[in-house]
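Peer 1: coordinates only, sequence not included:
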């Protein structure tokens, strides 16, 4: 005990890590996955076409809500308050900053891209290459502190996508119709709501600032459900990211005439 108490400083290890497993694989896969979504998102945004299927009321998630005068007829469900600003500022630019703001400031995504893109650190028990650490106290990382406000914007966007899904149940003859695109949109909004509600900010909003859960049984019940979802936040983050891209790609292919929507009825 005396020898341990008298020791000072940390062990001097020249190697960056003593781990012998493939610790570099998870951050590499995270980097490739996020980069694939970023590249697809940029191409899709500035493609600025094939996002509305009028016969089935399919609106691609990347273009919802479509609030610009540049939007094709029928795709603007909430009006067109913004002017057509040309190809440099396509319709998604007016909404994507709020959606990306929620994802970029998400606690899980921060861990993911800090490790995958900045190697800060790349994995547990692996030294990072940076000489100093300033945390999230300077611009732009200080913006991480506004995550709770992006949460409210994400709730609004999820509500809009839910509306898009509801109107996608309209059949070609004016009745009710269901196609493969409709089902994909349903899965997408379920995953988006699950990811959004599993957010740490939502958990705090539901159960925070309470001294006695026993005096607030409804909020306590909601808090337990949000806590259960919160435990799956990482899985929901990836599943919802993939579902957004998949639905957007499907709507694009149908709108471009590359494929025909598989109709289950009507």
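Peer 2: All right, it came through fine. Since this is a predicted model, take the numbers as computed values, not measurements. Numbering: from 1, shown residues only.

Peer 1: please count neighbours and contacts with C-alpha atoms only from this point.
Peer 2: Fine.

Peer 1: what about residue 118, neighbour count?
Peer 2: Neighbour count for residue 118, taken as other Cα atoms under 10 Å: 13.

Peer 1: for residue 130, see how far away it is.
Peer 2: 9 Å (Cα to Cα, to the nearest Å).

Peer 1: same question for residue 41.
Peer 2: Here the distance between residue 41 and residue 130 works out to 30 Å (Cα to Cα).

Peer 1: neighbour count winner among these two?
Peer 2: residue 41 (16 against 10).

Peer 1: any idea how far that one is from residue 115?
Peer 2: Here the criterion is Cα to Cα. By it, residue 41 lies 22 Å from residue 115.

Peer 1: next one for the comparison:
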């Protein structure tokens, strides 16, 4: 005589939905906008890497910073030197492409963004996904997402370089300080957004004081943790705003370099 196991009341009462979702709002709008935004950024970034008009005194396009090869104009080189020399066959931007890209691709917010918009996993809350199997980030290649904390340190360096380039934008074409143009302000705002987005990272919050058991013993780190936590609450907004603004800043410099537009000089 076979023995059967009775189903639990919760299992018997669970609704068996045959439709993908019961939501009646435009749940598809958010992933569609995210898909369009990220695609536009990827297309622009690919174009910018191959575009040669990335420098016009005193502005260096952010997508090409730092410029480390001898192919870079002298004024565009980081600290005036070219450690890579002339052996690198690809455009200079390829050298640093993986650092900010790796930081954003593995960012917790961007993971949610492209998981939902590109992979539909899931496309929105309370919406079924087309995938039959879910393994999370426990298998290759998504297990590599755990290197995000290490890309954070590289992102700090990139943010510092963009801030340095923004400071150099206060010089005129003769190298004298006291210049300010619209491009100067754009690069300053861009550096601020990139740095604040980087500092708002979950990894930064953990590194600053996330592992402490007693905040009272570390008052300085506790204050830093509180500051980073406030930024962390705006991490998603900073991620998108900084992405769009760096694309705008980069395009502005390239259009000035091409002579399509003229930089507005205040003094």
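Peer 2: Looks like it arrived, so ask away. Computed from a predicted model, the values in this text were never measured in an experiment.

Peer 1: what about the equivalent of residue 33 of the first structure over in the second structure, helix or strand, and which?
Peer 2: Correspondence of residue 33 of the first structure to the second structure, assessed by TM-score structural alignment: residue 37. Assessed by DSSP states H and E, residue 37 of the second structure sits inside helix 29-50.

Peer 1: which strands and helices sit next to that helix?
Peer 2: helix 108-117, helix 235-258 (3 or more Cα pairs under 8 Å, 6 or more residues apart in numbering; DSSP states H and E).

Peer 1: which residue ranges form the helices in the stretch 101-250 of the first structure?
Peer 2: Per DSSP state H, counting those that start in this stretch, the stretch 101-250 of the first structure carries helices over the ranges 107-118, 147-167, 180-197, 200-207, 217-230, 233-256.

Peer 1: need these in a markdown table with distance to residue 75 of the first structure, can you?
Peer 2: Listed next are the helices of the stretch 101-250 of the first structure as a markdown table, based on distance: least, Cα to Cα, whole Å:
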| stretch | distance to residue 75 of the first structure |
| --- | --- |
| helix 107-118 | 31 |
| helix 147-167 | 10 |
| helix 180-197 | 16 |
| helix 200-207 | 31 |
| helix 217-230 | 33 |
| helix 233-256 | 12 |
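
Peer 1: out of those, which gets nearest to residue 66 of the first structure?
Peer 2: Ranking the helices of the stretch 101-250 of the first structure by proximity to residue 66 of the first structure (Cα to Cα) places helix 147-167 first, at 10.5 Å.

Peer 1: show me how far the closest one is from its chain's centre.
Peer 2: Counting by Cα atoms, centre = their mean, to the nearest Å, helix 147-167 of the first structure is centred 11 Å from the centre of its parent chain.

Peer 1: same for it, what does it pack against?
Peer 2: Using 3+ Cα pairs under 8 Å, 6+ apart, helix 147-167 of the first structure sits against strand 58-59, helix 96-104, helix 180-197, helix 200-207.

Peer 1: mean per-residue distance, the last one to the second structure?
Peer 2: Compared with the second structure after the fit, helix 200-207 of the first structure shows a mean deviation of 0.5 Å (mean Cα distance after the TM-score superposition for the first structure).

Peer 1: can you list contacts of that helix?
Peer 2: Helix 200-207 of the first structure is contacted from outside by 107, 147-148, 151, 196-197, 219-220, 222-223, 226-227, 230, using Cα atoms under 8 Å, 6 or more residues apart in numbering.

Peer 1: who wins on neighbours among those?
Peer 2: Within these, most neighbours by other Cα under 10 Å means residue 196, with 26 neighbours.

Peer 1: how many residues are close by the equivalent of residue 23 of the second structure over in the first structure?
Peer 2: Taking TM-score structural alignment, the alignment pairs residue 23 of the second structure with residue 19 from the first structure. Residue 19 of the first structure has 11 neighbouring residues, counting by other Cα under 10 Å.

Peer 1: how about the contacts made by residue 19 of the first structure?
Peer 2: 125, 126.

Peer 1: enumerate every residue touching residue 208 of the first structure.
Peer 2: Contacts of residue 208 of the first structure by Cα under 8 Å, 6+ apart: none found.

Peer 1: which position in the second structure pairs with it?
Peer 2: Looks like residue 208 of the first structure aligns to residue 210 there (TM-score structural alignment).

Peer 1: over to residue 261 of the first structure?
Peer 2: Alignment note: residue 261 of the first structure maps to residue 263 in the second structure; criterion TM-score structural alignment.

Peer 1: run a quick neighbour tally on that match.
Peer 2: Neighbourhood size, residue 263 of the second structure [other Cα under 10 Å]: 16.

Peer 1: where does it land in three-state SS?
Peer 2: coil (DSSP: H, G, I helix; E, B strand; the rest coil).

Peer 1: good, we can wrap up now.
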